[in-house]
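>>> Predicted model and sequence follow; I will ask about them next.
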Amino acid sequence: MTAIIDENTVLTGGDEVRADIVINRPKALNALNVDVLQGLILALEKVQKQESLRVITITGAGTKAFVAGADIAWMADLGPRAIADYVELGQRAMRAIERARVPVVAVVNGYALGGGLELAMACDVIIASDKAKLGQPEVKLGIIPGFGGTQRLVQRTGIGTARRLIYSGEMIEAEEALRLGLVDKVVSAEELQEGATAFCNEIINKAPLAVQQAKRLLRESSEQFLLSGLQREVETFLDLFQTADREEGMQAFMEKREAKFTGK
């Protein structure tokens, strides 16, 4: 890493053809707060100013987590306007990844849960450590995925698997994620960076205009349906955030106990 956009939350580096973005909150398992999401958008804008750019990677600092989700303790006390702003910011960050002009590779080095998995799924390719664990556990908090998970998980795994993972909130191992189509490649933790570099080099060595236009067409193939689904997801997330079940789910999470949901 050679350059810093935000010394507290997002680092960038790389060379003339590859940009590396690192979410840098390892003590918080790289949880997505407002600073991270804003920093991610700014980082993407900055690195794409380089005309020779051919690929972007995104990973998390440390060895435990790619991104372990949202910052639940912080979220729990947000009011309606603040939570709406947060969810809309998260959606903008995911769209910024998806609409980057070059392929974006998620290098999943640990937990990718909730918003972390949604971030990975907004990338074009997901390369995971064999020690990575992935899931959409939002129903355990009384909410649903709010950064595109209900839409992009279906695109990656099909509706049946998406139902299973979202309804249960279960966390799965990297090898099962590979079998389900949720990730594209699994390598040993010790060789993760080398594996990511090898794949990036495959992209770098191809015709850049052809790769970029292929990315645009692949994105546009499902964009119309995706955008309407994302809007409905935001609206439903905000409705659920006002429920007693959401309050109980987040309180139970912070108290490290089982939630007692009432359906209210």
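Cool, got the structure.
>>> okay, CA-based contacts and neighbour counts for the rest of this
Will do.
>>> any idea where the helices of the stretch 101-250 of the chain begin and end?
Here the stretch 101-250 of the chain has its helices, by DSSP state H, counting those that start in this stretch, at 115-122, 149-157, 159-168, 174-180, 192-204, 208-241, 244-255.
>>> is it true that residue 230 touches residue 151?
Yes. Applying Cα atoms under 8 Å as the test, residue 230 and residue 151 come out as touching, 6.9 Å apart.
>>> take the one below as the second:
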Amino acid sequence: MNQLVHKAQKLLAELDGFRVEISEADSRADIILDRPPFNIVSMLQREQLRVVFEALDDDPKVRVIVVRATGEHFSSGGDIKGFIESSPEHVSKLAWNVASPARCSKPVIAANRGYCFGVGFELSLACDFRIATQTTLYALPEQKLGQIPGSGGSVRLQKMVGIGRTKDIVMRSRRIPGAQAYDWGIATECVADCDLETATDALVRELIAFSPLAQRTAKKLLNDTEDAPLSIAIELEGHSYSRLRSSEDFREGVEAFHEKRKATFTGN
């Protein structure tokens, strides 16, 4: 265990291309891509992002995580040179690192403006909520490099929009504007560019008002049953519902409902 902690500390000694801000008062953590102007994501950065997500998942002061970026663009993608220099074994782990928002038990919001290409799009797809703006362009442009998405992009996208639209995006390296992404169900919200921060803050406040235990349970259930047959999914939902029935948060929610007051959830 000490070796793992030491390895994580060494890996995070100097964050590469991003920073982390934690607001205990708001119960939120912001992972901010910060390599302007295009916030290109390096190989080291992918690994560091995974460790940061795992650390924030263990931090009881953090209820919601936001992934955002400085400047006009979320990210134009990964470091192309890094792919050439990396071994096949290293490259094969990329999807695991980028999937860290999905594995995180807490709600994760991606605030996207401008270019959201390649790994920037894949990282956003691994989040629970994507807020786009009128300037947002989503794309998986790997075909232009003689390659395919390698960090879960095409697979996650197909789950959301179906095989036809995914082929249209992946095989043609098409750029999808934020409004169209919202219509297709890729983005959960589309706002004016100047309203991105306001919309993100509002969603954070909304999510924090719910029971953290119920939020974690809902996220895990939905992730775990995405590919499950209906009968198994319903069975798992029933077990999850049953466990929450004995929680203090459920009791508080019921009492608050009958007393016509706002519930105060503790996560127990």
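Structure received. As the structure is a prediction and not an experimental result, all values here were calculated from the model.
>>> What does the TM-score come to for these two?
Scored against TM-score structural alignment, normalised by the length of structure 1, the superposed chains reach a TM-score of 0.76; 216 aligned residues with a Cα RMSD of 2.0 Å.
>>> re earlier: give me the more crowded residue out of residue 230 and residue 151 of structure 1.
residue 151 (22 against 19; other Cα atoms under 10 Å).
>>> Please enumerate the strands of the stretch 51-200 of structure 2.
Using DSSP state E, counting those that start in this stretch, the strands of the stretch 51-200 of structure 2 run over 64-69, 108-111, 115-117, 129-133, 137-139, 176-177, 189-191.
>>> Taking the centroid of structure 1, which residue is nearest it?
Note on structure 1: the residue nearest the mean C-alpha position is residue 119, at 1.2 Å, using Cα atoms, centre = their mean.
>>> I figured that residue was touching residue 94, is that so?
Yes. Contact status for residue 119 of structure 1 versus residue 94: in contact at 6.1 Å, counting by Cα under 8 Å.
>>> any shared contact partners between those two?
Taking Cα atoms under 8 Å, 6 or more residues apart in numbering as the contact rule, residue 119 of structure 1 and residue 94 both touch residue 147.
>>> Just tell me what residue 134 of structure 2 corresponds to in structure 1.
Matched by TM-score structural alignment, residue 134 of structure 2 corresponds to residue 130 in structure 1.
>>> repeat for residue 147 of structure 2
Aligned partner of residue 147 of structure 2 by TM-score structural alignment: residue 143.
>>> mind listing what that match touches?
Applying Cα under 8 Å, 6+ apart, the residues near residue 143 of structure 1 are 237, 240, 241, 246.
>>> top of the residues you listed by neighbour count?
Neighbour-wise, the contacts of residue 143 of structure 1 (other Cα under 10 Å) top out at residue 246, 24 neighbours.
>>> In space, what's closest to it - neighbours in sequence excluded?
Spatial nearest neighbour of residue 246 of structure 1, excluding adjacent residues (Cα to Cα, 6 or more residues apart in numbering): residue 142 at 4.1 Å.
>>> Wait, the one you found touches residue 251, no?
No. When contacts are counted by Cα under 8 Å, residue 142 of structure 1 is not listed as touching residue 251 (10.4 Å).
>>> which of these two has more neighbours?
Using other Cα under 10 Å as the criterion, residue 142 of structure 1 and residue 251 rank with residue 142 on top: 23 against 18.
>>> Now which residue in structure 1 aligns to residue 45 of structure 2?
Residue 45 of structure 2 maps onto residue 36 in structure 1, by TM-score structural alignment.
>>> Could you check which helix or strand contains its match?
helix 34-47 (DSSP states H and E).
>>> What count of nearby residues applies to the residue nearest to residue 193 of structure 1 when sequence neighbours are not counted?
Leaving aside its sequence neighbours, residue 193 of structure 1 sits nearest to residue 107 (Cα to Cα, 6+ apart; 7.8 Å). By the criterion of other Cα under 10 Å, residue 107 of structure 1 has 26 neighbours.
>>> got a list of what the aligned partner of residue 107 of structure 1 in structure 2 touches?
When structure 2 is aligned by TM-score structural alignment, residue 107 of structure 1 is paired with residue 111. Shown in contact with residue 111 of structure 2 (Cα under 8 Å, 6+ apart): 66, 67, 68, 69, 74, 130, 131, 132, 196, 197, 200.
>>> make it 10 Å
Neighbour list for residue 111 of structure 2: 32, 66-69, 74, 124, 127, 129-133, 136, 187, 189, 196-197, 199-200 [criterion: Cα atoms under 10 Å, 6 or more residues apart in numbering].
>>> Look up how far residue 163 of structure 2 lies from it.
Distance of residue 111 of structure 2 to residue 163 of structure 2, given as Cα to Cα, to the nearest Å: 25 Å.
>>> what do you get for residue 196 of structure 2?
According to Cα to Cα, residue 196 of structure 2 and residue 163 of structure 2 sit 30 Å apart.
>>> Kindly report the same for residue 228 of structure 2.
Residue 228 of structure 2 is 19 Å from residue 163 of structure 2, by Cα to Cα.
>>> go on, residue 156 of structure 2?
Distance from residue 156 of structure 2 to residue 163 of structure 2, by Cα to Cα: 11 Å.
>>> go on, residue 241 of structure 2?
Distance of residue 241 of structure 2 to residue 163 of structure 2, given as Cα to Cα: 32 Å.
>>> likewise residue 33 of structure 2?
From residue 33 of structure 2 across to residue 163 of structure 2, the span is 30 Å (Cα to Cα).
>>> Put the buried members of the contacts of residue 111 of structure 2 into a ChimeraX selection.
To isolate the buried members of the contacts of residue 111 of structure 2 in ChimeraX, using 16 or more other Cα atoms under 10 Å:
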select :32,66,67,68,69,74,124,127,129,130,131,132,133,136,187,189,196,199,200
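>>> Good, we can wrap up now.
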